[in-house]
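Undergrad: test case, fold it:
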Amino acid sequence: MQTPSEKLRDAWTRHAAAVARKINLAWWIQTLSTPLVTVGLVGACVLLLIRREAPDSQAWVLGLSAFGTVALLAGIAWLVARRRFEKPEQSLVRIEASMRLRNALSAAKAGVAPWPELPPKVDAGVEWHWQRVLIPPFAALLFLVAGLFFPVSARTNPVVDKDEPLAWAKLESDLQRLDEDKTLDETYIEEMKKKLEELRAQKEEDWFSHSSLEATDSLKKEHTSQVDKLERELERADKALGNLEKNAGGMSAADKEKLLNQFDQALQGLQNGALKPNSKLLDQLKQLDPKNLGQIPPDQLQQLRDAMKKAGKACKDCQGGDCQGDEWLDELLDGDGKGKGGGSGDGDKDGDKDGEGAGKGGVDRGPGHSPGMLGAEGKKLDTGDLTGLESKDLSRSLPGDLLQLQDGEHDVDKSAVGSHAGGEAGATGDGGDRVWKDALDPDEQKAMKKFFGQ
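TA: Coordinates of the predicted model:
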């Protein structure tokens, strides 16, 4: 059972402890405020950056990380602020000073005086400034919440592809062009795409190695060869059918046999090539009997020829991966693309002689190119004879300038010269002997004798 004096002591001690806690909390908040705002701002930026760079990050993981950072900062601030913390005994002094108790609490604590009566309100003389207390943690919390929930677009890292060899892109475009044409067999196209993908499957640093470029060049040459072969065989077969149909009645047996052989050879080339027409077109060509073209309906024969021309045009438009054909080269060589050679441009020896075009030539028709391979010959300029200009003002002449040209004759001494004895002292010598003996001074003659022994 406590006495009244002990009850007063405990009451004053509790009030002193509450004041001490209030003072110590204020010191802790003051120490924490500035770092908390700084960490909140920096943390918000870090959270936004993480959410942009790693959009798969879980929100609760980020929130827990932010809370842990704030807790660690609060613990550090608590340790720093402890140096200023106030004890309950100091709070008793603060209370008696604020309430003007004239050291009554200190004396009662020392046991030299009784504890004074507890007033209705104990005033320690300190009050909270809530704006200074709440603004820093509220600002830090706002920053962190914004970093966690503010909408931000995930960063899409652009895929930086290393530039691949240009021939690959051209070859792929070429194959795509051929694939769009339904008159060609898809087996060859798929095989070429597979080979191209095998080249791409290499390490990027090996794309431009010697072996890779050599394989690319070989693949391109193979493709160009197959495309050219298919175009050539289709054109030969179509031309043979056209001539057989056109001149069926007035053709000699030898010429007809020659055209039939051309068609058979073209058909064999179409069957044996890696790049073939599609199975439907190839079967129609196999079933066609060139000897009995008259029994085939004209519209059916025309459809067959149109399909062959379509396949040939697809080959012509895609030559070795360029997918542009050779029209630009024709325009460069022939100006407007029309040569001045005779013939209709198809290379037939009995074609339209009034037409224009270079023709495609053949084994029995010559090369087929235009007379002007580098374009139209320009107009010749009448340059005339070259005439020298003569300057009369010699004061402006420079060293090396030509002053005068004139024709002249050598001044030859035609007087007779008598013979001289071999040992005669007055002999002048002949040829080289005169040059080095008579034209050299004594020192030079000694040097010549020393080296040449004469």
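Undergrad: make it CA atoms for all contacts and neighbour counts henceforth
TA: Noted.
Undergrad: next secondary structure after the strand or helix carrying Leu213?
TA: Secondary-structure element containing Leu213, defined by DSSP states H and E: helix 210-246. Remark: after helix 210-246, the chain's next helix or strand is helix 253-272, criterion DSSP H and E.
Undergrad: which other helices and strands does that following helix contact?
TA: Helix 253-272 sits against helix 210-246, helix 279-287, with contacts defined as 3 or more CA pairs under 8 Å, 6 or more residues apart in numbering; DSSP states H and E.
Undergrad: give me whichever of these is most buried.
TA: helix 210-246 (a mean of 18; mean count of other CA atoms under 10 Å).
Undergrad: which elements pack onto it?
TA: Judged by 3+ CA pairs under 8 Å, 6+ apart, helix 210-246 is in contact with helix 166-180, helix 253-272, helix 298-317.
Undergrad: and stretch 7-21, how far from the chain's centre?
TA: Distance, stretch centre to chain centre, for stretch 7-21: 79 Å (CA atoms, centre = their mean, to the nearest Å).
Undergrad: residues of that stretch that come out buried?
TA: By 16 or more other CA atoms under 10 Å, the buried positions in stretch 7-21 come out as Leu8, Arg9, Trp12, Thr13, His15, Ala16, Ala17, Val19, Ala20, Arg21.
Undergrad: list just the nearest of those residues to Ser173.
TA: Arg21 (80.4 Å; CA to CA).
Undergrad: for the closest one, which residues are in contact?
TA: Counting by CA atoms under 8 Å, 6 or more residues apart in numbering, Arg21 touches Glu86.
Undergrad: how near is it to Trp78?
TA: Noted for Arg21: a distance of 13 Å to Trp78, by CA to CA, to the nearest Å.
Undergrad: returning to that earlier point: JSON lines for the helices and strands packed on helix 210-246, including mean neighbour count and distance to Ser33?
TA: JSON lines is the format used below for those (neighbours: other CA atoms under 10 Å; distance: least, CA to CA, whole Å):
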{"stretch": "helix 166-180", "mean neighbour count": "18", "distance to Ser33": "62"}
{"stretch": "helix 253-272", "mean neighbour count": "16", "distance to Ser33": "87"}
{"stretch": "helix 298-317", "mean neighbour count": "18", "distance to Ser33": "76"}
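Undergrad: the ones you listed into JSON lines, with extra columns for distance to Val112?
TA: As requested, these are exported to JSON lines (distance: least, CA to CA, whole Å):
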{"stretch": "helix 166-180", "distance to Val112": "103"}
{"stretch": "helix 253-272", "distance to Val112": "126"}
{"stretch": "helix 298-317", "distance to Val112": "118"}
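Undergrad: please provide the structure for the following sequence as well, for comparison with the first:
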Amino acid sequence: MNEAVLERMWRHRASALAVRLNLAWWTERFNQLLLTVLPLLAVAILAGRTWREQWISPAGILLTVAGLLALGALAAWLLARKRFVTGEVGLVRLDERLGLHNRLVSASRKVGPWPADDPAFDLSTGLHWKAGRVVLPGLGSLLLVVAATLTPLPKREVLPREVVQPGAWEQMQDWLETLDAADFVDKEAIERFESRIDELKERPEEEWFSHTSLEATDSLEEALEEEIRDLATEMNALDRSLSTLESYSSESAEEAKKEAAREMEMAIDSLGQGGLPLSDDLRKELGDIDPSQLGSETIGGLSQEALEALQRQLGQAMEALGSLEGLPGLEEGMAFGEGLPGFGEGEGEENLPGFGGITRGRGDAPLFFGKEEDQLGTSNVEGIRNEDLSRATIGEVLGLGETERKIDKSRIGPVDGGTATSLGKGGEAVSRQPLLPDEQAVLKRFFK
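TA: The predicted structure is shown next:
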């Protein structure tokens, strides 16, 4: 063989040896990365199948494994490249293995000829692959991923999330259910308030406690409270007027009877209006009452028994209003305002408020809190005066009067600048410290 053929042969053998060495270094790094990354992937798959099963799919797992293997191969090459050898190192290893005493290295440097090929050369170089160290780390890691993917897991019971609604919604719903069960308020009015509550509930749960939602809830709660208060006030006025008219005898004052009848008619009109009007049946029964016939056996289209049944129904309605929780002034079955000054009864033999006289008014005040203006039957406006000033409060106006300004009309002529035209005044108000006679004598010696 000529020198060129021998050179190609020995350099090819040296390159093959270098490739085997470099591949061994890369395999070691690659297996180390697989032993780190794939077990972590198996844990992630188990966690995903347990908590987010919809995110896990076989195709996604295969793509993830393929991507990790590619990235691992690249990372292993970057980590192992500092240990890679070249063909020159392969020639050194062949010289050492074959006992050529550096003849290959010398030939590569053009110092000597390339040695001839000898069948007695052992070209195995003493390097052998250990299948266990090469295959088992990667295979074991892949088996962990397969096991994490295919191992059956017990079904996880997802407990339903308990969504807490604003407390005002539940309270308003309880109020409306109580009014609906009492069956004396118009059903359509109750449904209108319920639909407004449902509109708030239909919003996304994340917005239930937002500023806008809570502001709308407060506004709706205040509106419902006001309607219930007005309803309780008018129901109380109607019940009181009805009881008063029924208790009047024929000898009673006609003017007081007319006043009670007027209050009753106003209460009935108010109960038919507003946001929570009475039901149609109850309004019809109240409309059949003729206040002028109260005390007789038949009142308009109602008998005495029907009137008593109507009064019992009104009493049950007032009890239902009094049972509503969270409304100040509506407690223990007491209608709004009942028990306050002006809602009491007279002290006579009959259960009546009294008729009043020259020096005092009647036993109750025909003034009720509501949207309608109270008709007092007079347009005379009188001022209230407190003659007992011992009970006056701080800042209270005790009286008003008219006064005139006093103008100094004395004439003052021109005055030269820098000259005093009159003695100074005002010193009388300056505090002077009295001195003893000895002290005054000392001052006179220095200030003559």
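Undergrad: returning to that earlier point: make CSV out of the helices and strands packed on helix 253-272 of structure 1 and add distance to Gln303 of structure 1.
TA: Below are those laid out as CSV (distance: least, CA to CA, whole Å):
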stretch, distance to Gln303 of structure 1
helix 210-246, 12
helix 279-287, 10
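Undergrad: now the element after the longest helix belonging to structure 1, going C-ward?
TA: Assignment by DSSP state H gives helix 4-53 as the longest helix of structure 1. Beyond helix 4-53 of structure 1 on the C-terminal side, the first helix or strand identified by DSSP H and E is helix 59-81.
Undergrad: from Lys193 of structure 1, how far off is the counterpart of Gln316 of structure 2 in structure 1?
TA: Under the alignment (TM-score structural alignment), Gln316 of structure 2 pairs with Lys310 of structure 1. Counting by CA to CA, the gap from Lys310 of structure 1 to Lys193 of structure 1 is 22 Å.
Undergrad: same deal with Leu32 of structure 1?
TA: The gap separating Leu32 of structure 1 from Lys193 of structure 1 is 67 Å, by CA to CA.
Undergrad: who has more neighbours out of those two?
TA: Leu32 (22 against 15; other CA atoms under 10 Å).
Undergrad: please say which position in structure 2 the more buried one maps to.
TA: Leu32 of structure 1 maps onto Phe30 in structure 2, by TM-score structural alignment.
Undergrad: so who does the closest residue to that match other than its chain neighbours touch?
TA: Computed as CA to CA, 6 or more residues apart in numbering, the closest residue to Phe30 of structure 2 that is not its neighbour in sequence is Ala76, at 5.0 Å. Contacts for Ala76 of structure 2 (CA under 8 Å, 6+ apart) come out as Trp26, Thr27, Arg29, Phe30, Leu33.
Undergrad: quick check, nearest of the residues you listed to Leu46 of structure 2?
TA: If you rank those by distance to Leu46 of structure 2 using CA to CA, Leu33 comes first, at 20.3 Å.
Undergrad: I'd say that closest one and Gly72 touch.
TA: Yes - here Leu33 of structure 2 reaches Gly72: they are 6.4 Å apart, a contact under CA atoms under 8 Å.
Undergrad: circling back: list the residues that contact the match of Gln316 of structure 2.
TA: The contact partners of Lys310 of structure 1, by CA under 8 Å, 6+ apart, come to Thr183.
Undergrad: tell me how far it lies from Leu281 of structure 1.
TA: Lys310 of structure 1 sits at a distance of 11 Å from Leu281 of structure 1 (criterion: CA to CA).
Undergrad: can you list residues touching both of those two?
TA: Residues touching both Lys310 of structure 1 and Leu281 by CA under 8 Å, 6+ apart: Thr183.
Undergrad: are we agreed that Gly329 of structure 2 is in a strand?
TA: No - Gly329 of structure 2 is assigned coil when assessed by DSSP: H, G, I helix; E, B strand; the rest coil, not a strand.
Undergrad: number of residues surrounding it?
TA: Per other CA under 10 Å, the neighbour tally for Gly329 of structure 2 reads 16.
Undergrad: just give the closest residue to the residue nearest to the spatial centre of structure 2, not the sequence neighbours.
TA: When CA atoms, centre = their mean is applied to structure 2, the residue found nearest the centroid is Phe209 (2.7 Å). Once flanking residues are discounted, Phe209 of structure 2 sits nearest to Pro166: 7.2 Å by CA to CA, 6+ apart.
Undergrad: do Glu7 of structure 2 as well
TA: Of all residues not flanking Glu7 of structure 2 in the chain, Trp114 sits nearest, at 6.4 Å (CA to CA, 6+ apart).
Undergrad: ok, that neighbour to Ala14 of structure 2 distance?
TA: Going from Trp114 of structure 2 to Ala14 of structure 2 by CA to CA gives 13 Å.
Undergrad: surely Val159 of structure 1 forms part of a helix?
TA: No - using three-state DSSP, the assignment for Val159 of structure 1 is coil, not a helix.
Undergrad: now Leu307 of structure 2: how far from Gln313 of structure 2?
TA: 10 Å.
Undergrad: for the residue nearest to Lys256 of structure 1 when sequence neighbours are not counted, which residues are in contact?
TA: Excluding its sequence neighbours, the residue lying closest to Lys256 of structure 1 (CA to CA, 6+ apart) is Leu244, at 7.1 Å. Neighbour list for Leu244 of structure 1: Lys256, Leu259, Pro290, Leu293 [criterion: CA under 8 Å, 6+ apart].
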